[in-house]
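**Q** Provided below for reference: sequence and predicted model.
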Amino acid sequence: MTARLDQLRRCHFAVDLGASRTRVYVKGAGLVVDQPSVAAVNTRTGALIAVGELAERMTGRTPHYIRVVRPVSGGNVVDIEMAQRMLRHLLGDKVRRTLRRKAFLRAAACTPNDADPLGRRAAIETLVGLGARRVELVDTLIAAGVGAGLPVERPEATMIMVCGAAATQLAVVSLGSIVASERIPVGGDAVDHAIVQHLRHQHELILPSQSVRPLQLALSGNGLTPQGPASTEIHGLDVATGLARSVKVDTAAVRDAIQTPFTALFDGIGKVLRDCPPDLVADLADRGIMMVGGSALLPGLDQMLRQATGMPVSIAERPELCAIEGLGAMLEGRVEPLELNLPAE
């Protein structure tokens, strides 16, 4: 990773294009963009109406000629043109003018560990459309590990779990490289879907599909842990009448409902550990799992992982920003490569 660090230090800005949020770090200025990866388009004229938080608030509330789109899915850009337009508006004229003054604009971007060549090409083309002459791609797991303060450059095992909206990425990292990894198509959206289905089937209640995350809206604090409240009141629409109705929901039943998507997560951890050398697994028994990503804040998730794996589990400080902060640390030169002090021959 030494050569990669030298190249990253020459970059002028970094982008973390996530399925849920887009974040941009500009060298010397810090984090300048942290907005939802959403855009609203007028289908009649093709004009971009809104991006970010305003576009997200429009979801489910627009007339027929306005379409709300997400140009990023599962960590990969699925609509290059729309992603470019969204980024231009999120950056704003002032930041774009600053970047355009660079003689040879370089950029860095996060990509999932299992991204195929088309996904990597889409990320590069998106930033080239913003004026970048060269784009460096960094594995999201490595960037998140650096942002979480993990010693990814040392010969020590570190397990990191990036909990995203669409998927969860697991990896054991040592010497700046990934030793074993697994991508599980279960994220915060799957948990939300499980809760929505539970309310629909057990209580005949429909939650507003495009509101704030149903889990965070319905349950406050530590509601999904055994020490949380026994029940909580939820407002929604009655399936039969379509009228507003409130019901009291047993949080223990909700915990059972979200266990199903988490089963795949526990299986993924076991597979990664089986693929690791014994010496690294011994390291992990002491250090445990570091959780990063926005979905790491789901109440009770860390406790479920401790019970299922028997390993220490910790959540990074500001886990949703770890990937972009890791990229920023590489850009600013705050990450030093491992130097070997070999005797002279």
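**A** That came in fine, so what should we check first?
**Q** make it CA atoms for all contacts and neighbour counts henceforth
**A** Fine.
**Q** can you pull out the strands in the stretch 1-150 of the chain?
**A** For the stretch 1-150 of the chain, the strands defined by DSSP state E, counting those that start in this stretch cover 13-17, 21-26, 30-36, 39-42, 48-51, 66-69, 72-73, 76-77, 106-111, 134-139.
**Q** ok, residues contacting the first one?
**A** Going back to what we said before, that points to strand 13-17. Outside strand 13-17, the residues within contact range by CA atoms under 8 Å, 6 or more residues apart in numbering are 22-27, 37, 72, 75-77, 106-110, 323-324, 327-328, 331.
**Q** Please, where are all the helices along the stretch 151-300 of the chain?
**A** 188-203, 214-218, 251-274, 278-287 (DSSP state H, counting those that start in this stretch).
**Q** Throw these into TSV and include distance to residue 2 and mean neighbour count, thanks.
**A** Formatted as TSV, those follow (distance: least, CA to CA, whole Å; neighbours: other CA atoms under 10 Å):
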stretch	distance to residue 2	mean neighbour count
helix 188-203	34	18
helix 214-218	41	17
helix 251-274	26	17
helix 278-287	22	15
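**Q** who wins for proximity to residue 85 among those?
**A** Smallest distance to residue 85 across these (CA to CA): 25.2 Å, for helix 188-203.
**Q** ok, back up a step: right, so of the strands of the stretch 1-150 of the chain, which gets closest to residue 59?
**A** Among the strands of the stretch 1-150 of the chain, strand 66-69 sits nearest to residue 59 (CA to CA), with 6.1 Å.
**Q** So what's the gap between that closest one and the chain middle?
**A** 22 Å (CA atoms, centre = their mean, to the nearest Å).
**Q** What is that strand packed up against?
**A** Applying 3 or more CA pairs under 8 Å, 6 or more residues apart in numbering; DSSP states H and E, we find strand 66-69 packed against strand 39-42, helix 52-58.
**Q** Put this next to the previous one:
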Amino acid sequence: MFGIDLGTTNTLIYKKGEGVIINEPSVLAFNKKTGEVVAIGNEARYMQGKTPSHIQVTRPIKNGVINDFEVAEIMLSHFFSTIKKGIWSFIFKPNILAGMPSNLTEVEKGSIEDVLKDVGFGKVILIENLLAGAIGAGSPIQESTGSLIVNIGGGTTEMGLVSMGGLVLKNTLNIAGDKIDHDIMDYIRDKYKLLISQRAAENLKIEIGSAIKLKEKINFTLSGRDAVKGIPKEIVVTDTDVREAISDSLNAIRDAVSDMLYQIPPELSGDLLYHNIIITGGGSLLKGFPEFLQEKIEIKVRLADDPLTSVSRGHGMILENYNEMKKML
């Protein structure tokens, strides 16, 4: 049995008894003239912003939803082709546990099921990413106490209150890693008249980005194309620049968490003082983000261990203890 975290940014595949066996970017590059697939995963990601006009780099998952069924099927077929062997055939089709955002429509859920069945799986069991992430982060979700989890991914930020194996409250924002990257791109263009790629913006975010003021100022040399002259140009930006660029998006996430706290039933609200608020996903790795959240909501915020794999590790815990945990699905 397998588990899959089909994310906007990365796809992680867990195999029962073995752990995470695939962790690749959800990216595919193809030749628009011939239709030939040129690269998938890490190799395709490295091509972003560097390809000739006839090579298109595309991401089939947007905001956690399959927006290009054909490309998604090609990408997943490639990932699973490396692990298909032995009795996996038309006769025996293994089951798979698939993560999904909390706000999917029935049609969007059906797309996930269809694409996974098309690449060779039998039964597709859907689980909300928030629930899997809470399990992977070690939250006591089966107890009658409340735990609040915030998952900041590539396409969406999801937050939810988990208790007794289910979600009591949930909310989804289309503000996450990709939006923050584009905030940086727009800021650099407007202030410095420099055009940069999303990959360059993401690297800038990782290197010097922060949610709160740092103890020491950090500079970063950034290159791109002059927006006016069209020639190569190099500038020096600071951590303050990045903080200003992303402040609106970060405030929107923090305000949404704060708003959810007001909706929590009194019987569960006090539990957060003991269980804290858990943050997962790539966006949670932004420097100072736990402190940024705590500053307004006044409840301790804990960064999950290895937040990039929380959802996949949650899948693994369910698969390895399936008989005890299947009642949550």
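**A** Ah, there it is. The structure displayed is predicted, hence computed values, not measured ones.
**Q** re the thing from before, out of the strands of the stretch 1-150 of structure 1, which gets nearest to residue 208 of structure 1?
**A** Nearest to residue 208 of structure 1 among the strands of the stretch 1-150 of structure 1 is strand 66-69; the distance by CA to CA comes to 16.2 Å.
**Q** The equivalent of residue 15 of structure 2 over in structure 1: what's it in contact with?
**A** Using TM-score structural alignment, the partner of residue 15 of structure 2 in structure 1 is residue 26. Residue 26 of structure 1 makes contacts with 12, 13, 14, 32, 328, as judged by CA under 8 Å, 6+ apart.
**Q** Just name the closest of those residues to residue 117 of structure 1, please.
**A** Closest to residue 117 of structure 1 out of the contacts of residue 26 of structure 1 is residue 14 (19.9 Å), distances taken as CA to CA.
**Q** my guess is residue 192 of structure 1 contacts residue 215, does it?
**A** Yes - counting by CA atoms under 8 Å, residue 192 of structure 1 touches residue 215, with 5.9 Å between them.
**Q** which one is residue 149 of structure 2 nearest to, not counting chain neighbours?
**A** Among residues not flanking residue 149 of structure 2 along the chain, residue 278 sits closest, at 4.8 Å (CA to CA, 6 or more residues apart in numbering).
**Q** That neighbour and residue 305 of structure 2: what is the separation?
**A** For residue 278 of structure 2, the distance to residue 305 of structure 2 equals 10 Å [CA to CA, to the nearest Å].
**Q** re earlier: export the helices of the stretch 151-300 of structure 1 to a markdown table and tack on distance to residue 310 of structure 1?
**A** Shown next, in a markdown table, are these (distance: least, CA to CA, whole Å):
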| stretch | distance to residue 310 of structure 1 |
| --- | --- |
| helix 188-203 | 22 |
| helix 214-218 | 26 |
| helix 251-274 | 11 |
| helix 278-287 | 9 |
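**Q** I'd like to know which of the ones you listed is closest to residue 83 of structure 1.
**A** So among the helices of the stretch 151-300 of structure 1, helix 188-203 is nearest, using CA to CA, at 21.0 Å.
**Q** of all the helices of the stretch 151-300 of structure 1, which lies closest to residue 244 of structure 1?
**A** Residue 244 of structure 1 lies closest to helix 188-203 among the helices of the stretch 151-300 of structure 1, at 13.1 Å (CA to CA).
**Q** re earlier: now render the strands of the stretch 1-150 of structure 1 as CSV, adding distance to residue 265 of structure 1.
**A** CSV is the format used below for the strands of the stretch 1-150 of structure 1 (distance: least, CA to CA, whole Å):
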stretch, distance to residue 265 of structure 1
strand 13-17, 23
strand 21-26, 22
strand 30-36, 25
strand 39-42, 31
strand 48-51, 32
strand 66-69, 28
strand 72-73, 20
strand 76-77, 21
strand 106-111, 21
strand 134-139, 20
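**Q** so which of the ones you listed gets nearest residue 258 of structure 1?
**A** strand 72-73 (22.2 Å).
**Q** Can you check which part of structure 2 that closest one sits on?
**A** Mapped onto structure 2 using TM-score structural alignment, strand 72-73 of structure 1 spans residues 61-62.
**Q** Also stretch 304-319 of structure 1?
**A** So stretch 304-319 of structure 1 sits over residues 292-307 in structure 2, by TM-score structural alignment.
**Q** next one: stretch 129-136 of structure 1
**A** Under TM-score structural alignment, the match for stretch 129-136 of structure 1 is residues 118-125.
**Q** Now the corresponding residue of structure 1 for residue 243 of structure 2: closest residue in space that isn't a chain neighbour?
**A** Taking TM-score structural alignment, the alignment pairs residue 243 of structure 2 with residue 255 from structure 1. Closest residue to residue 255 of structure 1 apart from its sequence neighbours, by CA to CA, 6+ apart: residue 224 at 6.0 Å.
**Q** Assess the claim that the one you found and residue 257 are in contact.
**A** No - Residue 224 of structure 1 lies out of contact with residue 257 (CA under 8 Å); the separation is 10.8 Å.
**Q** Was I right to think residue 257 of structure 1 contacts residue 195?
**A** Yes - contact between residue 257 of structure 1 and residue 195 holds when scored by CA under 8 Å: they sit 6.6 Å apart.
**Q** list the contacts for residue 79 of structure 1?
**A** With CA under 8 Å, 6+ apart, residue 79 of structure 1 has these contacts: 71, 72.
**Q** The residue nearest to residue 255 of structure 1: what's it in contact with?
**A** Contacts of residue 224 of structure 1 (CA under 8 Å, 6+ apart): 251, 252, 254, 255, 299, 300.
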